[in-house]
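Asks: Sequence first, predicted model second:
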Amino acid sequence: MKKVFVSGCYDILHGGHVEFFTQARSLGDYLIVCVAGEEIQFMHKRRRPFLPIEHKIHLIKSMRMVDEVVVGDDTEMGLNFKSAFLKTRPQILAVTEDDKYESVKKKLCAQVGAEYAKLPKLLGYKQISSTELFQKLTAPAEVPVRVDLAGGWLDVPRFARPDGFVVNCAISPLVSLFNWPYETCAGLGGSGAHALLMAKDAVKSELANNVGWQDPVVIHETGLCVWRSGPRPVLDFKINPSFLRNKLALFWTGKTHVTMELANLPRDYDLLARGSQIGREAAMERNFDKLCEAVRITHDVQLKEGMQPLPDMGEKAKKYCGGGHGGYAVYLFDDRPFNSQLIEIEPYMRHFLDSDD
């Protein structure tokens, strides 16, 4: 009898596992599947298993191509199955084509005279890993977007200032993959929100596009946040934004923008940094008037950059959102009026929005 041995975490069983087991079984007469123990999986994946080990064993045993299931508890990197392998002494060790531990596994095979067999990934539809499935299962169903109030562009690593901050606030209505009540490419951090909904590393994807990190971090953090300007996000502090309720609105300028195309335009970073310092003070004091001052300073920078003046609507302050030159503008009022040109928004924080904690 020719025994074939495979090993893995198999935390969330999917079509790729079924195909792999089927291919492996075709190499011999008896398939042994070694499942990584829970502590071993944590060592390798740095997260707790999604399924308890007993459930994984039961599910894998129920597959028609599997003859035996064992548990691997060895701590040697890449060889968590070593004891079970030496005990069962199979004729073939089957691995996937992207196996990261080929050299140590070949040495183990040599100890018992087993063949090391690489199997191609032949799934007829899109491949997905258990890690990707775990990320999708734990991704949020809906998230806020954000308005940036001061210090915009100081989250872009090449424009970072040691004396600068980024002041921003998560807002509702929330968005989901199935309900997006805002225009896109409009300055509200939509790309960061979408990346979070898709279970991606949103900060990494934003920086890869040569733009800043502020969108995904405040969308994830929620509340009114102050960040230190720099190459990576560092939260200076966060407060409950309840003092901004009934004071915020959006105005749609009628055209979209692409932030990457605006990044290298000349602008007054000294004044942006000054506005961000005032915005930080305003957040610390929960001072609405001072926050409006920071917003006005930021808008002055935008006008100097060449953006068109925004319409007056009785506001205390206003500015373009994000990179500007189109998209949305945020308006701040002592008491938000009804105006058909304005879109009502509210500050958003996951907890304690109705208190001052």
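Replies: Here it is on my side, so go on.

Asks: Every contact and neighbour count from this point should use C-alpha atoms.
Replies: Will do.

Asks: ok, which stretches of the protein are helices?
Replies: 15-25, 38-45, 53-61, 82-88, 102-112, 130-138, 190-197, 202-208, 214-221, 259-262, 269-285, 288-305 (DSSP state H).

Asks: Now the ones you listed in JSON lines, please, with extra columns for distance to residue 150.
Replies: JSON lines is the format used below for these (distance: least, C-alpha to C-alpha, whole Å):
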{"stretch": "helix 15-25", "distance to residue 150": "47"}
{"stretch": "helix 38-45", "distance to residue 150": "39"}
{"stretch": "helix 53-61", "distance to residue 150": "50"}
{"stretch": "helix 82-88", "distance to residue 150": "57"}
{"stretch": "helix 102-112", "distance to residue 150": "52"}
{"stretch": "helix 130-138", "distance to residue 150": "32"}
{"stretch": "helix 190-197", "distance to residue 150": "18"}
{"stretch": "helix 202-208", "distance to residue 150": "19"}
{"stretch": "helix 214-221", "distance to residue 150": "11"}
{"stretch": "helix 259-262", "distance to residue 150": "17"}
{"stretch": "helix 269-285", "distance to residue 150": "5"}
{"stretch": "helix 288-305", "distance to residue 150": "6"}
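
Asks: Presented hereafter is structure B, for comparison with structure A:
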Amino acid sequence: MSPAGFVPAPPSASVAFRARLANLVSPLRRVRPRVPFFELAIHRAPTLALYRNLLRYAPDDNIRTRVQYLFRKHQHATGTGKTKQQLLKGYKWLDAFKKAHEGNEKQRAILVRYSRLIAVRVDKQYWKRLARAELAHQAHLARRPILTGALMKATLYHPPLPRMKPQPPGISGMIRSRMRARDKRMAHLERLTEERADLRAEAAFEEVGLAQGLPLERVFSGEAAAEWNAPVRDTINLYQRLLSRDVARANTPISPALQATLLAARREKVANKTRERDRERRGVVLPGTLRRARKGPPAHILVHMSPQQRHLDRVVRKVGEVGYVGMVKRRMGVKLRDGGKGLARENGWDLEGEARERVLADEKAYWIEKMRRMEKNVRLEGG
């Protein structure tokens, strides 16, 4: 019997069995690496070797192109299951390629047939890639920045820049990063200034104490003062140089090249708006046309307008300058293009002599014929 409160030691056979069991189980324990498998050289090196061998032993260009496509497609896979499946497929293909390379007729026939299937797919992929590239290019053109002709005045974070719509993300990111960097520098500079003041106060305290004969050791004064102040002084000087660059950036003048660019952009804007108005006069309905048609007077003015006034306001906002629209615009005092010659030309107001008399005679004949037909219709309906 063992003494009370003590556990007896296990027998030697049990200790030996436990040691043998640990030796058998330890190799089976899963060891999880500290980094993902795709960042380990033990995975990257064999995978690249497999890819090179597949390209080396590929029987023709079609199969080689297929291998390259699949490698690019699956090179970003991070799942162990899918990665293992693709690697096993790659090794299976490599065995088939090597057999065909060594002269296996059956494997050669299989790869020739597979190459013909890939040839059709490669041709389809080629045209699909061209179509996608064209669609991406059109989408890029639709979202590309356009110079508005305005100027972004120089600030601490950027020199004078042309205003673009929409503004490129790179410019926004540059301004944002410089703002954050300047804020961090200002905060650090304030801390360094306080630390330098503390060092000077400590050095002055030691000097006063030593002058009074106190038993003090020189820690912040004397030769040690330069060693303490050097890193603080160097960092402050560096930040001051960087801040002076910000001020110089804010004072950057507008270059002649930028002025020429802004003037060219403004001319192009006027020319573009002129072409847009010409297209609208020819009957093309543009997004700007719809926005202008939907636009109305302010609410505090609209609430006091009569229905007739609202109707005239909608007519005046239209593009045309002839016919009923031109007549309403002329009555409302709207400035017409070419002094209203289009409306005068339509009504024959700009004609003189025989031409004017001929137009008036045609107009009179028109109204006579119209009244005759109206009377004829009335008689037929009454009869």
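Replies: That came in fine, so what should we check first? Quick caveat, the model's predicted, so the values are computed rather than measured.

Asks: quick one: TM-score?
Replies: The TM-score (TM-score structural alignment, normalised by the length of the first structure) is 0.22; 132 aligned residues with a C-alpha RMSD of 6.9 Å.

Asks: Tell me which of the helices of the first structure sits most buried.
Replies: Burial of these is given as mean neighbour count (mean count of other C-alpha atoms under 10 Å); helix 214-221 ranks first at a mean of 25.

Asks: List the contacts of that one.
Replies: Contact with helix 214-221 of the first structure is made by 143-146, 155, 166, 168-170, 188-190, 192-193, 195-196, 202-203, 225, 233, as judged by C-alpha atoms under 8 Å, 6 or more residues apart in numbering.

Asks: now swap in stretch 364-375 of the second structure and tell me
Replies: Contacts for stretch 364-375 of the second structure (C-alpha under 8 Å, 6+ apart): none.

Asks: For that stretch, buried residues please.
Replies: Residues of stretch 364-375 of the second structure classed as buried: none (neighbour count, 16 or more other C-alpha atoms under 10 Å).

Asks: Off-centre distance for that stretch?
Replies: 66 Å (C-alpha atoms, centre = their mean, to the nearest Å).

Asks: before we move on, what about stretch 227-240 of the second structure?
Replies: With C-alpha atoms, centre = their mean as the basis, stretch 227-240 of the second structure stands 40 Å off its chain's centre.

Asks: And the contacts of that stretch?
Replies: Under the contact criterion C-alpha under 8 Å, 6+ apart, stretch 227-240 of the second structure has outside partners 185, 189, 192, 193, 195, 196, 199, 220.

Asks: Can you tell me which of those end up in helices?
Replies: In this view, the contacts of stretch 227-240 of the second structure that belong to helices under DSSP H are 185, 189, 192, 193, 195, 196, 199.

Asks: Can you tell me the closest non-neighbouring residue to the fourth one?
Replies: Pointing back at residue 193 of the second structure there. The shortest distance from residue 193 of the second structure to any non-neighbouring residue, by C-alpha to C-alpha, 6 or more residues apart in numbering, is to residue 236 (7.8 Å).

Asks: okay, now residue 277 of the second structure: neighbour count?
Replies: 18 (other C-alpha atoms under 10 Å).

Asks: One more: the one 10 residues further on?
Replies: Taking other C-alpha under 10 Å as the criterion, the count of residues near residue 287 of the second structure is 9.

Asks: could you pull out the strands for the second structure?
Replies: 146-152, 161-165 (DSSP state E).

Asks: Format those as TSV; extra columns: mean neighbour count and distance to residue 98 of the second structure.
Replies: Output for those, formatted as TSV (neighbours: other C-alpha atoms under 10 Å; distance: least, C-alpha to C-alpha, whole Å):
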stretch	mean neighbour count	distance to residue 98 of the second structure
strand 146-152	16	56
strand 161-165	16	58
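
Asks: quick one: which of those is nearest residue 99 of the second structure?
Replies: Of all the strands of the second structure, strand 146-152 sits nearest to residue 99 of the second structure, with 58.8 Å by C-alpha to C-alpha.

Asks: which residues touch that closest one?
Replies: Residues contacting strand 146-152 of the second structure (C-alpha under 8 Å, 6+ apart): 160-166, 261-266, 269.

Asks: mind running it again at 6 Å?
Replies: Residues from elsewhere that reach strand 146-152 of the second structure, judged by C-alpha atoms under 6 Å, 6 or more residues apart in numbering: 160, 161, 162, 163, 164, 165, 262, 265, 266.
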